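J.: got a sequence here, can you build the structure:
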Amino acid sequence: MLRRELPQGQLATYEAGGGSCSVLPPELLNRSRVTVVDIDEDQVRNNTYADEAILGDVQTYSFGRETFDLVICYNVIEHLPHVDAALLNFRDALKPGGMILIGAPNPRSLSGVVTKYSPHWFHVWFYRNIRGIKDAGLPGEPPFPTFFHPLVTLPRLEAFAASNGLEMIYRREVESPRYPEMRRRKPLFAALVDAAAAVMNAVLPGGIDVRRGDYHVILRKR
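T.: Sure, this is the predicted structure:
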């Protein structure tokens, strides 16, 4: 959809909280002038792909109006206490017809509920012992503290966007990548989690799948 909807030629792209790793497909990255804003000094220092890497807070950092064709905000909004301020900054920085790609955990999924209501030390334990990331929790390394502002919930995000000049043109809920990762690394633990998810899916109404722990949306500026 991004390839189809974005202008051809050079793109001005803002990766909000982009850190040191881009999620853009190479075809789009190669024709983008990328600006990254991240609050973590280590992430900014380690960034090698951005044309400009800025140490700053995406909730307060503002650019000139109608500066960018695309804003990427991937696995970021769950960490922000003021999601509304960040979204309005993104909107103002977009050219007319520009788009915001958001990837975030679904607060109404099993992994989202666990992440939202468990302490940060548990997140670090999970990354180190289940995911096998030994540097987890060290300076500049995930997991980072989460807030789960109400706007992270999809219906509220869509309503806020609609009332502030943004149209949701793409929405997809997907299984959290933690599931296949756990099945590969910790099959017994994964089997227990899968069993718990299956029980929840059986009793919850409306065909809910609690394994859909992440979502991707695209918002377009009217």
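J.: going forward, measure contacts and count neighbours with C-alpha atoms only.
T.: OK.
J.: just how off-centre is the longest strand that the chain contains within its chain?
T.: The strand that spans the most residues within the chain, counting by DSSP state E, is strand 94-105. Relative to its parent chain, strand 94-105 has a centroid offset of 11 Å by CA atoms, centre = their mean, to the nearest Å.
J.: what's that strand in contact with?
T.: 6, 65-78, 90, 112, 152, 176, 213-222 (CA atoms under 8 Å, 6 or more residues apart in numbering).
J.: what does the strand or helix carrying residue 180 contact?
T.: Residue 180 is part of helix 178-185 when elements are defined by DSSP states H and E. Applying CA under 8 Å, 6+ apart, the contact partners of helix 178-185 are 130-131, 189-191, 211.
J.: rerun that using 10 Å as the cut-off
T.: Contacts of helix 178-185 with the rest of the structure, by CA atoms under 10 Å, 6 or more residues apart in numbering, involve 111, 130-132, 186-191, 193-194, 211-213.
J.: among these, which one has the most neighbours?
T.: Neighbour count (other CA atoms under 10 Å) singles out residue 211 as the most crowded of the contacts of helix 178-185, with 25 neighbours.
J.: following up with a second sequence; could you model it the same way so I can compare the two?
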Amino acid sequence: MSEESDNRPQVDRGAGPVLGTPGEVTAALQDVVTALLRAPAGAPLRALEAGAGKRIRLDVPEDAYIVGVDTDDTAMNLNPRLHERVVGDLHDYVASPDSFDLITCWYVLEHVERPEDLIARFARMIAPGGLVVLAVPHLWSPKSLFTKLTPHAFHVWFRRRVLGFPNAGRPGYGPYPTTLRRTIAPAAITALVARHGLAPVFEGYFEDEKQARFRRRLGITGRRWSLVRGLVRALSLGRLDAARSEYVVVLRRDPARPRPALSESLSTRA
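T.: Here you go, the predicted structure:
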């Protein structure tokens, strides 16, 4: 067994957040979604891909009706599962209350100015008992802090020249400009959604695959990686964990809790 595999975090499916590799955490998330997701009687499941991109992230029934919303029409045109493609800003997208049984917002909130407004909109769009799935960079990780403190042009250069993605920054391909507001931190999301009748039923953390490949190229594996993680935790007084660079959460709408009015849900604009 390699030194790297000896020190790789093992998936923990017990109480509390799930920790593991991207594949392990995503599989655990999928299990929760599959177990809890329900379509209306006699009707197909309706799903919203908020920031659709080139593919859907979760397995849904084949007869599910999927709506995609994204500003990047090039990326959406590469997504074969979408029944509707809405080109535009998610802040401008309007849907009736209780329109969707599943809303997936995968690596979008870190790119918008007011992620709390989108979460409030999702809370109105989701049907009773429905699920909202969010994936964001873990704000309190070295990767996110480095991203926030460096310009977008550097992110494009780094992904092309260092990570080896030649299409980075071209139409239909990331990276996209980031805002990384504090409202996408795990604790902030949990506090925010509680006001909108949503509750976490799953949380997970994992290390970004691109970060993992890069550190392995530098020889930061095994005991060296454990040392780096420990040093980061010590210097940040326990706030940062280099191995928890990504955060995913499944939120369920409480069927019994009334939803606040839209004017009460959205934050006040300056």
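J.: hang on, the earlier thing: in the longest strand of the first structure, what's buried?
T.: By neighbour count, and taking 16 or more other CA atoms under 10 Å as the criterion, the buried residues in strand 94-105 of the first structure are 94-95, 97-105.
J.: what residues in the second structure pair up with it?
T.: Alignment note (TM-score structural alignment): strand 94-105 of the first structure is matched to residues 126-137 of the second structure.
J.: what's the average distance of the matching stretch to the first structure?
T.: Once the two models are superposed, stretch 126-137 of the second structure sits on average 0.6 Å from its counterpart in the first structure (mean CA distance after the TM-score superposition for the first structure).
J.: between the two ends of stretch 137-144 of the second structure, how far is it?
T.: Stretch 137-144 of the second structure has an end-to-end distance of 6 Å (CA to CA, to the nearest Å).
J.: for it, the distance to its chain's centre please.
T.: On the basis of CA atoms, centre = their mean, stretch 137-144 of the second structure is displaced by 13 Å from the centre of the chain it belongs to.
J.: can you pull out the strands in the first structure?
T.: Taking DSSP E to define them, one finds strands in the first structure at 11-16, 32-38, 52-55, 68-74, 94-105, 166-174, 214-221.
J.: which among the ones you listed is found nearest to residue 198 of the first structure?
T.: Nearest to residue 198 of the first structure among the strands of the first structure is strand 166-174; the distance by CA to CA comes to 15.9 Å.
J.: tell me who's in contact with the equivalent of residue 95 of the second structure over in the first structure.
T.: With TM-score structural alignment as the criterion, the equivalent of residue 95 of the second structure in the first structure is residue 63. The neighbours of residue 63 of the first structure, taking CA under 10 Å, 6+ apart as the test, are 14, 89-90, 92-94.
J.: could you do residue 162 of the second structure as well?
T.: For residue 162 of the second structure, the residues meeting the contact criterion (CA under 10 Å, 6+ apart) are 156, 214.
J.: list just the nearest of the contacts of helix 178-185 of the first structure to residue 34 of the first structure.
T.: Each of these was scored against residue 34 of the first structure by CA to CA, and residue 213 proved nearest at 28.3 Å.
J.: I figured the closest one hits residue 153, correct?
T.: No. Judged on CA atoms under 10 Å, residue 213 of the first structure makes no contact with residue 153 at a distance of 11.6 Å.
J.: who touches both of these two?
T.: With contacts defined as CA under 10 Å, 6+ apart, the residues shared by residue 213 of the first structure and residue 153 are 104-108.
J.: widest-spaced pair of these?
T.: Taking CA to CA as the measure, those reach their widest spread between 104 and 108, a distance of 11.7 Å.
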